[in-house]
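In: Structure, please.
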Amino acid sequence: MSSSGYENYPFNISSYFSAFDDGQLCQKELKEESTSWRSEKYPPDSHVLILDHDKCTSKSNYYDDEGIDKLLESPKQPQIRFILMEPNVHEKAAEAVRRNEKAAKVLRANELQEETSKAAATRSTKSADSSVLVDEKLRPEVPDELNVSHDSLLKILKRYNFAPGACSHIRGQEQIFGSRVNRDGKGEIQSFEFWYAIRARMYLRDARKDADMKMTIVTNYDVRNKTTVVLIKYRSFNDLPDHLKVELTDKLKELVAQPTTAALAENPFALSLFHFNSTIQYYRRAARDPRDSVRNEVRKAHQGRKQLESIDLQQLHLTLTSLDQDKVQLNFILGVIKRLRKQHDAFYKQVRKMPDLDRRDWLFYRVEEELDRFENQITYFKTSIEDVASTAQRLMDLMFNMNSRFDSQANAEMAKNAMREGAATRTIAIVSMLFLPGTFVSGILGTNIISGPENEPSSSASAPKDTRLLVSSQWWILVVASVGLTALTFFCWFIWKRSTDKAIDRREKDLEDKV
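Out: The predicted model follows:
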């Protein structure tokens, strides 16, 4: 195959129509420049795992740019070809998580961590058509870098006439379902394409990290040659989902190596179903930790205030947010399964020419059975996640309500103390008012009302001293003034208190009316 003109993809492919295909957007998605981690960088040379199955024989190998050119130029194409794109991760987090004893224990208990020995074993792959181990050349781990060069990717897309609408999945964050049926001038179907992306994710509470992997599957079925090319991309922000990547790659190699895979060649929908099964099991294992953690915290909430205060509210909120994201992704996967069923039915009607359900082959029913099983499993796990999320939400509501209750109790206790202090203050004020008028009058009158005896010179030194108290004839003025002023003071205090109480009552009533 001549690779000339691949730079103008998708404008130079036979199936391109500007009314339906946005070629300019496609070229922007595939441009060489990388503006962020969302659009990966291209390497100087490719290092792509390509797996072929053709009539019960299989072959898998890693190819550089030169090897890809030779592979694409070959006139003979296998029945089934998988092209695996594996971008490098943006962040290395697995090693730090392994040093976190609690987080590592959770990963091991739920079979979400790749064992060191198995990780080393993945450095070499066994060729499906040979018993010789083929060493995998380790490419430089440049963050956010694809394993296919820009030129090789465009050559692959042009060679197999991939739809421009799938390019935002191939390099970007798009996650929608798409399909296209190519026909010639006579209306005969030339190819049947469909593409989608699903996510497997989990939230590791003890490390406060997300493990999120996006699986993009772009399938092109050549009707005339009855060959299928599947472009697969596994992408994650960090290396926490590496265990899932290894599992999927092993399943892909097993699928290609099995002689019975030849029977699946005429149904492209059967070739990527293993992604759903692995994704479902990943959600199942990942849901154990938040479920058990939320249950433990619910028990704490009913063991008193001290245990309630030990619950990490921020951690609980992050868990609830992650569960909400799980529900969104599971709902999307259910939508993908629904659309796959619709396209599967259209494939048998338009391509296989089997409009009647009763006349369709066993493979159609087997695929439908698997999709039905996936749908039921995902619905169950979605219900389970919703239950955990609602439990977490109820726990947060309970924490707020109990904290409000504790605050109310504290405020009530403070109010009681304030009332006691107010009563004591009132007693002191009353006693002060009782003595204040007399003190005031006594201070004014001084000592002119009551006095001691006058000191007159005595003629005899032995004469007795006069110790009598002399009371003024106007002593009653002190009593009348003291009693009168005391009564006046209490009367003024009573009038002031009553007017103040009325003002407070009016203010509270106005506030209630406004509310």
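
In: contacts, neighbours, all on C-alpha from now
Out: Will do.

In: Going by neighbour count, list what's buried in the host helix or strand of residue 158.
Out: Of the helices and strands defined by DSSP states H and E, residue 158 is found in helix 150-159. Burial within helix 150-159, assessed by neighbour count using 16 or more other CA atoms under 10 Å, is assigned to 150, 151, 152, 153, 154, 155, 156, 157, 158, 159.

In: Could you measure from residue 118 over to residue 91?
Out: If you measure residue 118 against residue 91 using CA to CA, to the nearest Å, the figure is 21 Å.

In: Equivalent analysis for residue 488, please.
Out: Here residue 488 is placed at a distance of 83 Å from residue 91 (CA to CA).

In: residues touching the residue most central in space within the chain, list them.
Out: Centroid check for the chain by CA atoms, centre = their mean gives residue 322 as the closest residue, at 3.0 Å. Taking CA atoms under 8 Å, 6 or more residues apart in numbering as the definition of contact, the neighbours of residue 322 are 202, 203.

In: Just confirm it is within a helix.
Out: Yes - Residue 322 sits within a helix when classified using DSSP: H, G, I helix; E, B strand; the rest coil.

In: how close does it sit to residue 287?
Out: In this structure, residue 322 lies at 10 Å from residue 287, with CA to CA as the measure.

In: Mutual contacts of these two, please.
Out: Overlap of the contact sets of residue 322 and residue 287 (by CA under 8 Å, 6+ apart) consists of residue 202.

In: Beyond the helix holding residue 158, next helix or strand please.
Out: Scanning forward in sequence from helix 150-159, with DSSP H and E defining helices and strands, the next element found is helix 167-170.

In: who does that next one touch, helix- and strand-wise?
Out: Under the contact definition 3 or more CA pairs under 8 Å, 6 or more residues apart in numbering; DSSP states H and E, helix 167-170 sits against helix 23-29.

In: One more, please, to line up against the first structure:
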Amino acid sequence: MTESKLPDFPFCLPSYVAAFDDGQLAQQELKAETRSWRSEGYAKESDVLIFDHHYGVGTHRRCNDDDIDRILAEPPPQVRFVLLLPTVHERIADTVARNPAAAEVLRKNELYDEHVGDPADPENVSWVGDQFNISQRSLFRIVTKYDIAPAACSHIRGQEQIFGSRIQKNQENEITSFEFWYAIRARAYYREVDKDADLKMTIITKYDVASDTTIVLLKYRSFNDLTSKLKRELISKVHELVMQPTTESIASNPFAITLLHFNSTAQWYRRAARDPRDRVRSEEEKAHDQAKGNKNEINAINVRRLHLTMRNLDQDKLQLTFILGVIGRLLSMPEDRDWLYLRVDEEFDRLENQITYFRSSIEDVSNRAQRLLDLLFNLSGQQNARWSEKVGLQAMHESASMRAIAIVSMLFLPGTFVCGILGTNLFSAEESGSGRNLGTRFKVSSQWWILLATMIPLTGLTFIIWVVWRSRTESQITRNIVEENFLSEMFQKDVESGKGPQRRRSLRHPRRFSLIPNSIGFGRFAESHRSPS
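Out: All right, here's what the predicted structure looks like:
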């Protein structure tokens, strides 16, 4: 059947109301064209798993287009699951499993089984990414047969995740059917390879009151194949549900038959939260590890990985909050509920408490990661302060040296001037001869040694004075630094012992570095804080 012969969904539905239902949007969502991985392509021939339960008897089968036409013409069973399994966008599980560090995390947290393939992979045809296991023709026939709400099309083929519902009544104001649809996500982040395992579970449920039957459209979609184990776990639970004879007693409650997704999602988050918690704890220990004597604690922590961990934890919190909202909407409120509705409410309440706990646990890990980032900023500031202190000390020493050089230069200026005046009598030039033999004779005074006898000792004395001056200046700088450190330590001890306010007035104006010795004052301060021993 070509696209032109497809049912005119949703305009052909008897329940369609243009004021409420956006038919054009529904057709746009289900069109054959695909422009990105977000909109799956259709299969040429359907290969869909359909699970049926009818009064204690369960069946499951793979159906092609002809099989789907045949079962749609039959009377509906009590419960029917139609499983839509699009292929993933990229297959990376085998590559990730070959990474020793990632493989250890996968095995430890039971998130992946290398012996189990993706159930969405086709068996008889070549693999194509982002493709449904159902043809467009069969999908249109299913949504038309069961009168699925047009608003749910964004969940069937798209990235919509909101909660929606629709109730239909007859002229006597009696409920004839009601349906609800939503999507929840189970996420895990593999830090070693910086990959997400994100499975979106779309559940579209419709209950028909007259026939007491329920149709459930399930869609399990993930970007990569790291969620293969979770997909198989969910399919196995659906199979167990329809094969269990006791399912007959809950078939009339559409809320009960999809509880399996919440429980599996909660357990997936529980296992996925282990690795981020362990990693953040390891980074915290690196920041406080003093045994190795590593003063540069910042380089020991992988800030980029820590940032990615926080980003994924924030996504987990967002998804868990949405799941809690879905559970709140699914809880029934009437007071005339029977035992089954009460049992469903009890199960929803348990799942709500469980997911709330997991969300709190994830928030705790996220807060710890944030505190670790704050600690990194503080350590970075302390390191910058230490470097600034070193630069300041070097500048102070350089300043003292320049001051000494300036003083030496000033001392030399008068002597240089005097030597310039007196030196004119030590050397002279006289003309001698006549005519062609005229020349100039250079004469040195017999007292020339006086210049050397005075210049050399004075130069040596000047250098000695400079060395002594520089030594005294550096010693004073060192004493001032020790004094400032001592004052800071004593103030910190006073604060810890509760005496901080008494000392605060004395430290209100901190001592500045000075080149004038003040060892007496420092000695008295140290003497006043000396221990009684």
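
In: Wait, a helix at residue 207 of the second structure?
Out: No - checked against three-state DSSP, residue 207 of the second structure lies outside a helix; its state is strand.

In: In contact with whatever residue of the first structure lines up with it, which residues?
Out: When the two structures are superposed using TM-score structural alignment, residue 207 of the second structure falls opposite residue 221 in the first structure. Contact partners of residue 221 of the first structure, counting by CA under 8 Å, 6+ apart, are 191, 192, 193, 227, 228, 229, 268.

In: which of the residues you listed tops the neighbour count?
Out: Neighbour counts for these, by other CA atoms under 10 Å, peak at residue 228, which reaches 26 neighbours.

In: Next up, identify which helix or strand it is on.
Out: Assignment of secondary structure by DSSP H and E places residue 228 of the first structure within strand 227-236.

In: any idea which strand is longest in the second structure?
Out: Counting by DSSP state E, the longest strand found in the second structure is strand 175-190.

In: which residues sit against stretch 114-130 of the first structure?
Out: The contact list for stretch 114-130 of the first structure, computed with CA under 8 Å, 6+ apart, reads 57-61, 132-136, 138, 242-243, 246, 253, 256-257.

In: Would you mind measuring from the match of residue 207 of the second structure to residue 59 of the first structure?
Out: For residue 221 of the first structure, the distance to residue 59 of the first structure equals 20 Å [CA to CA].

In: Spell out the residue ranges of the strands in the first structure.
Out: Assignment of strands within the first structure using DSSP E yields the ranges 48-54, 57-63, 80-85, 124-126, 133-135, 178-183, 189-204, 209-222, 227-236, 450-451, 470-471.

In: quick one: the third one to helix 150-159, angle?
Out: If I follow you right, that is strand 80-85 of the first structure. Regarding strand 80-85 of the first structure and helix 150-159, their directions subtend 150 degrees when assessed with axes from the mean of the first three to the mean of the last three CA atoms, to 10 degrees.

In: Tell me the mean distance between strand 80-85 of the first structure and the second structure once they are aligned.
Out: Mean deviation of strand 80-85 of the first structure from its aligned counterpart in the second structure after superposition (mean CA distance after the TM-score superposition for the first structure): 0.3 Å.

In: Show me what that strand is packed against.
Out: Using 3+ CA pairs under 8 Å, 6+ apart: strand 80-85 of the first structure touches strand 48-54, strand 227-236.

In: Can you give the distance of that strand from its chain's centre?
Out: Shown here is strand 80-85 of the first structure, whose average C-alpha point lies 31 Å from the average C-alpha point of the whole chain (CA atoms, centre = their mean, to the nearest Å).

In: got the buried residues for that strand?
Out: In terms of neighbour count (16+ other CA under 10 Å), strand 80-85 of the first structure has its buried residues at 80, 81, 82, 83, 84, 85.

In: Same question for stretch 135-153 of the first structure.
Out: Applying 16+ other CA under 10 Å to stretch 135-153 of the first structure flags 143, 144, 145, 146, 147, 148, 149, 150, 151, 152, 153 as buried.

In: would you list the residues you listed in TSV and tack on distance to residue 299 of the first structure?
Out: As requested, those are arranged in TSV below (distance: CA to CA, whole Å):
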residue	distance to residue 299 of the first structure
143	43
144	43
145	46
146	47
147	49
148	52
149	54
150	55
151	59
152	57
153	54
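
In: ok, residue 147 of the second structure - contacts?
Out: If a contact means CA under 8 Å, 6+ apart, then residue 147 of the second structure has 13, 15 as its contacts.

In: between the contacts of residue 221 of the first structure, which is nearest residue 98 of the first structure?
Out: Nearest to residue 98 of the first structure out of those is residue 229 (CA to CA; 37.9 Å).

In: dump the residue contacts of the closest residue to that closest one other than its chain neighbours.
Out: Beyond its immediate neighbours in the sequence, the residue positioned closest to residue 229 of the first structure (CA to CA, 6 or more residues apart in numbering) is residue 81, lying 4.8 Å away. Going by CA under 8 Å, 6+ apart, residue 81 of the first structure touches 50, 51, 52, 53, 228, 229, 230.

In: switch to 10 Å and redo it
Out: 50-54, 58-60, 219, 227-231, 256 (CA atoms under 10 Å, 6 or more residues apart in numbering).

In: what's the burial count for the corresponding residue of the first structure for residue 236 of the second structure?
Out: Across the two structures, residue 236 of the second structure finds its equivalent in residue 250 of the first structure, going by TM-score structural alignment. Residue 250 of the first structure is flanked by 13 other residues according to other CA under 10 Å.

In: ok, of the contacts of stretch 114-130 of the first structure, which come out buried?
Out: The neighbour-count criterion (16+ other CA under 10 Å) marks 57, 58, 59, 60, 61, 242, 243, 253, 256, 257 among the contacts of stretch 114-130 of the first structure as buried.
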